[in-house]
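Participant: Dropping the sequence and predicted coords here.
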Amino acid sequence: MKTSHEHYMLRCLELAHNGLREAMPNPSVGAILVYNDRIIGEGHTSPFGGPHGEVNCINSVAEADRHLIPLSTLYVSLEPCSHYGKTPPCCDLIIHEQIQNIIIGTVDPNEKVAGNGIKKLQEAGKNVTVGVLEAECREFNRRFFTFHEKQRPYIILKWAESADGFLSPKHKSEQSPVWITNAYSRQLVHKWRSEEMAILAGTQTILDDNPQLDVRTWTGTNPVRIVLDRTGKINDSYFVKNHKIKTIVLTEKSNLPNLDTLVYETVPFDENLPRTIAAVLYRHNLQSVIIEGGGKTLQTFIDAGLWDEARVFRGKAVFTEGTPVPVFKATVQHRETILEDELIIYRNYGERNTI
């Protein structure tokens, strides 16, 4: 009995998961070559600038099986590219290897591809099938699709709240975070940071907590730090200005000197600020951002309808009074417990979720 196309496409997505963060701002693509229900080659997208999934897949085929490549079916989770970028077009390699049957998960939204890869393969006489597990393939590369279809980054809101509904207590004794969650939840947050291209915090969060906004308890890439500092209250003594991680400061002040690790963007702090922030990140080619507060910043994005996920921890701490949690309505996608903490992940499927 032959294995289904869906089975092989799921394997493509498994492979693609291995290269998701390192491939950004490229999508991570999984590819496999199948001959008579036997996988003879598989691969995923290399770190940015390296070979794409199709190339790694074809290159992985053992010498003894290379004569089977033209007789095999190529499964790929995203449309093969048809243009020169950091690497040559994958379509050219597929045509060169005389692969006749290509099964594609979904069309590439990048205007440089956008169906041109499929057209090029068809014009070369290939049998092309598109749309196998399309929804799953789009969901997997949702950051990439949001970036190209909505011209903005994929926006993740994150906060921790007390059992009685506060982000932080009214009074605190020192300039550091008041932990609501346990160490395992906090480490998970660092893992999340390593998966996104940028992390954003508002002025008051920096002044109150002096956060580092890095991945120090996880192994991975530090996201670019995005800091809101309308009037220049954040001085060089704060971690976000230590030049160890690229940081973009959004401010109303002008003519500030830019360095490789510290960039100033002059923007108006008006009612359109969330969309302005999204536009700045889009211009810097940052496909995703995790927004870690505080309350005013989170609520501003919620009120603008400009977010895709909210990841909310609820701990056992009770503050009685303090900074209230953001107010919003959304669909619960996932719920779990991490020791005594509860994690709820929401998705925003509203029509206002545009820029």
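Facilitator: Everything's here; your move.

Participant: drop to CA atoms for contacts and neighbour counts, all remaining ones
Facilitator: OK.

Participant: Tally up the residues packed near the spatially closest residue to Glu22 that is not a sequence neighbour, please.
Facilitator: Setting aside the residues directly before and after it, Glu22 is nearest to Pro47 in space (Cα to Cα, 6 or more residues apart in numbering), at 4.6 Å. A total of 17 residues lie near Pro47 under the criterion other Cα atoms under 10 Å.

Participant: do Trp179 as well
Facilitator: Counted with other Cα under 10 Å, Trp179 comes out at 15.

Participant: likewise Lys120?
Facilitator: Other residues close to Lys120 by other Cα under 10 Å number 17.

Participant: Only the buried residues of the helix or strand containing it, if you could.
Facilitator: Element membership of Lys120, judged by DSSP states H and E, is helix 116-123. Going by neighbour count (16 or more other Cα atoms under 10 Å), the buried part of helix 116-123 is 116-121.

Participant: Would you mind identifying the next helix or strand past it?
Facilitator: Toward the C-terminus, helix 116-123 is succeeded by strand 127-130 as the next helix or strand (DSSP H and E).

Participant: re earlier: just confirm the residue nearest to Glu22 contacts Pro27, I think it does.
Facilitator: No - the pair Pro47 and Pro27 does not pass the contact test of Cα atoms under 8 Å, sitting 10.2 Å apart.

Participant: Which parts of the stretch 201-350 of the chain are helices?
Facilitator: Counting by DSSP state H, counting those that start in this stretch, the stretch 201-350 of the chain has helices at residues 203-209, 273-283, 295-303.

Participant: Mean neighbour count and distance to Leu339 added to those, as CSV?
Facilitator: Listed next are the helices of the stretch 201-350 of the chain as CSV, based on neighbours: other Cα atoms under 10 Å; distance: least, Cα to Cα, whole Å:
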stretch, mean neighbour count, distance to Leu339
helix 203-209, 18, 25
helix 273-283, 19, 34
helix 295-303, 19, 25
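
Participant: nearest to Arg38, of those?
Facilitator: helix 273-283 (41.7 Å; Cα to Cα).

Participant: So Tyr184, which state does it fall into?
Facilitator: Judged by DSSP: H, G, I helix; E, B strand; the rest coil, the three-state class of Tyr184 is helix.

Participant: quick one on the thing from earlier: in a strand, that's where the residue nearest to Glu22 is, yeah?
Facilitator: No - assessed with three-state DSSP, Pro47 is coil; it does not lie in a strand.

Participant: re the thing from before, relative to Ile40, which of the buried residues of helix 116-123 is nearest.
Facilitator: Nearest member of the buried residues of helix 116-123 to Ile40, counting by Cα to Cα, is Leu121, at 21.5 Å.

Participant: what does stretch 73-81 rub up against?
Facilitator: 8-9, 12-13, 29-35, 53-54, 89-91, 99-108, 113, 115-118, 137 (Cα atoms under 8 Å, 6 or more residues apart in numbering).

Participant: Can you get me the start-to-end distance on that stretch?
Facilitator: Stretch 73-81 has an end-to-end distance of 18 Å (criterion: Cα to Cα, to the nearest Å).

Participant: Tell me where the stretch 51-200 of the chain has helices.
Facilitator: Using DSSP H, counting those that start in this stretch, helices in the stretch 51-200 of the chain cover 53-59, 90-96, 116-123, 134-140, 142-150, 183-195.

Participant: hold the first one in mind and look at this next one:
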Amino acid sequence: MAPVAAAAPQALPDAPLEAAMRRAFALAANGPATGVNPRVGCVLLRADGTLLAEGWHRGAGTPHAEVDALRNLVAQHGPDAARGATAVVTLEPCNHTGRTGPCAQALIDAGVARVVYAVADPGRHSSGGAKTLRAADIDVRGGLLEADGTAFLGDWLVAARLGRPFVTVKWAASLDGRAAASDGTSQWITGTPARLDVHRRRAAADAILVGTGTVLADDPALTARDAAGELLPSQPIPVVVGRRATPDTAAVRRHPRDAHFYATDDLAAVLADLAARGIRRVFIEGGPTLASAFVAAGLVDEYLVYLAPTLLGGPRVALGDIGVETITGQRRLAIDHLEQLGDDVLIVARPRPLSPISPSSSSTRISKGA
């Protein structure tokens, strides 16, 4: 087939660009939701807005979305087919060489006329693609459907900006805020639908993290299972944090994935090491001591609170000391959504921006008992 003729630069109207961006989001969703790399989709358009080719990123070490789309284009239309085209990408094209080369340079070499992206790349090493493209006289537009892109890339954006995994803390509690009865028993506060939802969310995480106190008290398997008790195809890496030893017979040592053990109470150091290992999303499912330590340290990006319509009373609260000494220091949350699961209610919330907290309440270490 003959190459597509290059067209003089001419801005496309928003309607075909937005349609292409939504298609790019749909393509991006085909990529892996876990791991260090973002899910990215790319659509290449002719000067009149019709489709040329498309692609997406399939995981670490594979071609990025822009390169995948360009390769598909060349296979269909020949080596010069991208000249004068518009690339619509969910994330600003990268500007660095890792396992693959920089996408910004690939687009320049292909001869595209313009690039439209939804979200700017916040990465320390990968950002700057837009600047490189503009320096090559390519028309660049950022921020198209940015809110949609930010929501789609939410956990990866947090991890990229903060240099640590996205942290979700989960707990189940009675309506009066108790995570267990006075004797310590807690199975089961919530019903089956809520527990299955927890397992589904475990499977969507890269790692599941507990303290040694939970391991010694409950001996959890830390696996993700279906309603029949069978292992789900995707399993989070088990992570145990704390200075006490984990017994050789502990269920976590029989997990289908190798467990990571950290004999420390420095949570920031643990998260930094997990990030270096390519872990993007961490699911915290320890007891109140560990959850409180993460909250107090300001290391929580998402809260999953499962509330059961029951009352327990007693001292076993879902959270302990989080460094709030007076009402003005309360940690306000924004509720993302509510969901009824059988008789229980799931509240998904995120932290609002915090005012500076005092050194005494900002420790990243676990208090005794973890």
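Facilitator: Structure's in. What do you need? A quick note: this is a predicted structure, and the numbers were derived from the prediction, not measured.

Participant: Let me see the TM-score of these two.
Facilitator: The TM-score (TM-score structural alignment, normalised by the length of structure 1) is 0.82; 330 aligned residues with a Cα RMSD of 2.7 Å.

Participant: what's the residue nearest to Glu22 of structure 1 in contact with, if anything?
Facilitator: 19, 22-24 are the contacts of Pro47 of structure 1 under Cα under 8 Å, 6+ apart.

Participant: Could you find the counterpart of it in structure 2?
Facilitator: Superposed on structure 2 with TM-score structural alignment, Pro47 of structure 1 falls opposite Gly59.

Participant: Among the contacts of Pro47 of structure 1, which lie within helices?
Facilitator: The helices, defined by DSSP state H, take in 22-23 from these.

Participant: Scan the contacts of Pro47 of structure 1 and report the most crowded one.
Facilitator: Counting by other Cα under 10 Å, top hit in the contacts of Pro47 of structure 1: Met24 with 23 neighbours.

Participant: thought that one was touching Phe48?
Facilitator: Yes - in this structure, Met24 of structure 1 is within contact of Phe48 by Cα under 8 Å, at 6.1 Å.

Participant: Just to confirm, what residue in structure 2 is aligned with Glu139 of structure 1?
Facilitator: Checking TM-score structural alignment: Glu139 of structure 1 goes with Ala151.

Participant: quick one: its match from Tyr262 of structure 2, how far?
Facilitator: 32 Å.

Participant: Ok, Pro356 of structure 2 next?
Facilitator: Distance of Pro356 of structure 2 to Tyr262 of structure 2, computed by Cα to Cα: 29 Å.

Participant: Kindly report the same for Val40 of structure 2.
Facilitator: Val40 of structure 2 is 33 Å from Tyr262 of structure 2, by Cα to Cα.

Participant: Comparing these two, which shows the higher neighbour count?
Facilitator: Val40 (30 against 20).

Participant: For that one, what is the corresponding residue in structure 1?
Facilitator: That one, Val40 of structure 2, aligns with Val29 by TM-score structural alignment.

Participant: OK, contacts around that match?
Facilitator: 12-13, 15-16, 19, 44-45, 52-54, 76-78.

Participant: Buried ones from those, can you make that a PyMOL selection?
Facilitator: Filtering these down to the buried ones (16+ other Cα under 10 Å) takes a single PyMOL command:
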select buried, resi 12+13+15+16+19+44+45+52+53+54+76+77+78
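
Participant: could the contacts of Val29 of structure 1 go into a markdown table alongside distance to Phe144 of structure 1?
Facilitator: Formatted as a markdown table, the contacts of Val29 of structure 1 follow (distance: Cα to Cα, whole Å):
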| residue | distance to Phe144 of structure 1 |
| --- | --- |
| Cys12 | 17 |
| Leu13 | 15 |
| Leu15 | 17 |
| Ala16 | 13 |
| Gly19 | 13 |
| His44 | 16 |
| Thr45 | 14 |
| His52 | 15 |
| Gly53 | 16 |
| Glu54 | 18 |
| Val76 | 16 |
| Ser77 | 13 |
| Leu78 | 11 |
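
Participant: Same check for the contacts of Val29 of structure 1, but in structure 2.
Facilitator: For the contacts of Val29 of structure 1, the aligned pairs still in contact in structure 2 (both residues aligned by TM-score structural alignment, their matches' Cα atoms under 8 Å) are 12-13, 15-16, 19, 44-45, 52-53, 76-78.

Participant: Next, check the residues you listed against the strands and list the overlap.
Facilitator: 44, 76 (DSSP state E).

Participant: Next, format the kept ones among the contacts of Val29 of structure 1 as a markdown table and append distance to Lys158 of structure 1.
Facilitator: Below are these laid out as a markdown table (distance: Cα to Cα, whole Å):
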| residue | distance to Lys158 of structure 1 |
| --- | --- |
| Cys12 | 30 |
| Leu13 | 26 |
| Leu15 | 28 |
| Ala16 | 25 |
| Gly19 | 24 |
| His44 | 29 |
| Thr45 | 28 |
| His52 | 32 |
| Gly53 | 32 |
| Val76 | 33 |
| Ser77 | 29 |
| Leu78 | 29 |
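
Participant: Looking at the kept ones among the contacts of Val29 of structure 1, spot the one nearest Lys296 of structure 1.
Facilitator: Closest to Lys296 of structure 1, out of all of the kept ones among the contacts of Val29 of structure 1 and judged by Cα to Cα, is Gly19, at 34.5 Å.

Participant: for that closest one, what are its contacts?
Facilitator: Applying Cα under 8 Å, 6+ apart, the residues near Gly19 of structure 1 are 28-29, 44-47.

Participant: hmm, try it at 6 Å
Facilitator: Residues in contact with Gly19 of structure 1 (Cα atoms under 6 Å, 6 or more residues apart in numbering) are 28, 45.

Participant: Can you give me the distance of it to Ile94 of structure 1?
Facilitator: Distance from Gly19 of structure 1 to Ile94 of structure 1, by Cα to Cα: 21 Å.

Participant: quick one on the thing from earlier: against Asn18 of structure 1, how distant is the match of Val40 of structure 2?
Facilitator: Val29 of structure 1 is 10 Å from Asn18 of structure 1, by Cα to Cα.

Participant: shared neighbours of these two, which are they?
Facilitator: With Cα under 6 Å, 6+ apart as the test, Val29 of structure 1 and Asn18 reach no residue in common.

Participant: so Ala308 of structure 2 makes contact with Asp344?
Facilitator: Yes - with contacts counted by Cα atoms under 6 Å, Ala308 of structure 2 reaches Asp344, the gap being 4.7 Å.

Participant: Relative to Thr129 of structure 1, which of the kept ones among the contacts of Val29 of structure 1 is nearest.
Facilitator: When the kept ones among the contacts of Val29 of structure 1 are compared against Thr129 of structure 1 (criterion: Cα to Cα), the nearest one is Val76, at 10.5 Å.

Participant: Which residue of structure 2 is paired with the closest one in the alignment?
Facilitator: By TM-score structural alignment, Val76 of structure 1 lines up with Val89.
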